[in-house]
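Novice: Can you look at this prediction? I've put the sequence above it.
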Amino acid sequence: MDAVLARMRALDQRLPAHDGVAVFNRVYLTVTETLHRRIDGGGFPEPRRAEGLTVRFAEYYLAAVEAAAEGYRTPACWRPLFQYRRHPGIRPLQYALAGINAHIGHDLALAVVSACRSLDCSPAALEGDFDRVGDTLVALEERIREELMPGPDLLEVADPVTHLLGSWSLQRARDGAWASARLLWTLRRTPDLAEDVTRSLDAGVGLVGRCLLTPLGVPRPRLPDRPALAWQ
């Protein structure tokens, strides 16, 4: 896990502070550091297994970042964040939610299946570790939202960010990831079907990410004054 944390810290130093990927990276670095402390502190009954799941989980995100940096095609779930990472009308909270959506909705399911293959066990054997990782994420979600809230306008029901916050749930994404992991594990002996399901999952999560990154803060261009009409 130390190597994964080092790569995230290097990204944090390298990326501009307002870059959308940098916003998510800071959030995810905090999450991974918290998980590292919990694992080292005895918060997981099987620390080796929990660390393996956490590392595999992180590597999907880091692989997507590296692919984008080298100009390669990235998974559909991550594409909106890379495409809109410098858009002036997107708020930091949106970048954080879009990254969490991609990572939980898509990467977590694949990480569970990868860990099961490596450990030669079924997802049921990892359910306790999955729940503990998820509990850590949920506990940090409220803090993330508070730190990245754009201001008191968020309290207004009509504010678009309020609508986005109510439209996406980390708990639902986590439940969906577990269901997807179980399905993919069941399909492991039919690779063509498993690939179709993975591709569909990737596309669906990417569509949600694109919605979360709807620009909300671009100032409207000022229209020229209308010329006076002759009869006015």
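Specialist: Arrived safely, thanks for sending.
Novice: switch to C-alpha atoms for all contacts and neighbour counts from now on
Specialist: OK.
Novice: what's around Ala194, how many residues?
Specialist: Number of residues near Ala194 (other C-alpha atoms under 10 Å) recorded here: 17.
Novice: Revised request: answer the last question for Arg91.
Specialist: By other C-alpha under 10 Å, the residues close to Arg91 number 21.
Novice: and the comparison structure, right after this:
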Amino acid sequence: MSPNNLSVHCGAVRTVEDVVAALGAIRDQAAEDLRAPEIDGISCFTRLYTTITENILGTLNGSHPTRSFDDNAFLARLDVEFARRYLDAIVAHERDDDSVPGCWKVLFDRRRDQGVRHVNFAACGVNAHVNFDLTFALLATWEDFPPTVGRRADYDRVNDIFAEEMDDLREDFQAFLAGTRDGGLLDRLGNAMSDLLVRQTRGQAWEAAERVWEHRGDDEAYRQALATETERLDDAAHALGRMILEAPGLP
């Protein structure tokens, strides 16, 4: 398969199991396409994304020893809606479609840039997916699972998954301070910085979705709010993505 044929893995996903399978296939194909060059931005991000999604699936299936969600149906639907936006972006990119969000285009266009580190590619993907896609995945999910205090609590529990995986992920991607003594002050500081960033950005995504959702029931106002947030979030994530790819050190 060519590097531009990842979309064969982006068919309809209906379950979290489907998401894990699709992400794993994209991660592996992108990595296999490498040979030379050695780094691929899609593979870097998808490797991280697969790890987190596998952990979410384990929690939904009840295999995690301590963590569970109160509303599995809500979390499963959100996971699928979230993944669909990444998969749709890959398909649009391979079709050379103008619908690719700018925040994804900056990563896709530079996926083979050997001057970009693994951690920068991964962070750029997280930026596009969380700072842009997540808001609209929430809105799609809320159509059948409206926001409640309990669902917000489940949503925030996903932050704990990132926190549990943070040390291994940072070492895997050779992030800033990851090479310091494991469990030492600097190592713990790097983990804490990354954890805080995840919690803050995921919280902002929920708040952006709420700004649109408050117009629910007024179709015109809802469409306008949706268009405003789409443009605002993509512009911000696009600009941040460009900076992330050039950043010398990331937490």
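Specialist: Good, I have the coordinates. Predicted, not measured: the structure shown is a model, and the values here were computed from it.
Novice: Was I right to think Arg79 of structure 1 contacts Leu207?
Specialist: No - applying C-alpha atoms under 8 Å, one finds Arg79 of structure 1 not in contact with Leu207, separated by 9.7 Å.
Novice: which of the two has more neighbours?
Specialist: Between Arg79 of structure 1 and Leu207, Arg79 has the larger neighbour count (other C-alpha under 10 Å), namely 20 against 16.
Novice: who touches that one in this structure?
Specialist: Counting by C-alpha atoms under 8 Å, 6 or more residues apart in numbering, Arg79 of structure 1 touches Gly206.
Novice: Just give me the match in structure 2 for it.
Specialist: Residue correspondence to structure 2 (TM-score structural alignment): Arg79 of structure 1 is matched to Lys105.
Novice: Enumerate the positions of stretch 109-128 of structure 1 that are buried.
Specialist: Using 16 or more other C-alpha atoms under 10 Å as the test for burial, stretch 109-128 of structure 1 gives 109-116, 122-123, 126.
Novice: go on, stretch 18-27 of structure 2?
Specialist: The neighbour-count check on stretch 18-27 of structure 2 (16+ other C-alpha under 10 Å) flags 18-27 as buried.
Novice: how big's the offset between that stretch and structure 1?
Specialist: Superposing on structure 1 and averaging over aligned pairs (mean C-alpha distance after the TM-score superposition for structure 1), stretch 18-27 of structure 2 comes out at 1.4 Å.
Novice: and for that stretch, what span of structure 1 is it aligned with?
Specialist: Counting by TM-score structural alignment, stretch 18-27 of structure 2 corresponds to 3-12 in structure 1.
Novice: what sits against Phe136 of structure 2?
Specialist: Ala209.
Novice: Matching Arg117 of structure 2 against structure 1, which residue comes up?
Specialist: Checking TM-score structural alignment: Arg117 of structure 2 goes with Arg91.
Novice: right, and its match touches Gly217 too?
Specialist: Yes - the pair Arg91 of structure 1 / Gly217 is scored as a contact, 7.4 Å apart, by C-alpha under 8 Å.
Novice: Val113 of structure 1 -> structure 2?
Specialist: Aligned partner of Val113 of structure 1 by TM-score structural alignment: Leu139.
Novice: re the thing from before, secondary structure element for the match of Arg79 of structure 1?
Specialist: Lys105 of structure 2 belongs to helix 102-109 when elements are defined using DSSP states H and E.
Novice: Repeat that for Ser68 of structure 2.
Specialist: Here Ser68 of structure 2 is assigned to no helix or strand, by DSSP H and E.
Novice: Just give the closest residue to it, not the sequence neighbours.
Specialist: In space, Ser68 of structure 2 comes closest to Thr59 once its chain neighbours are excluded; the distance is 5.6 Å by C-alpha to C-alpha, 6 or more residues apart in numbering.
Novice: Any figure for the gap between the one you found and Asp71 of structure 2?
Specialist: With distances taken as C-alpha to C-alpha, to the nearest Å, Thr59 of structure 2 is found 11 Å from Asp71 of structure 2.
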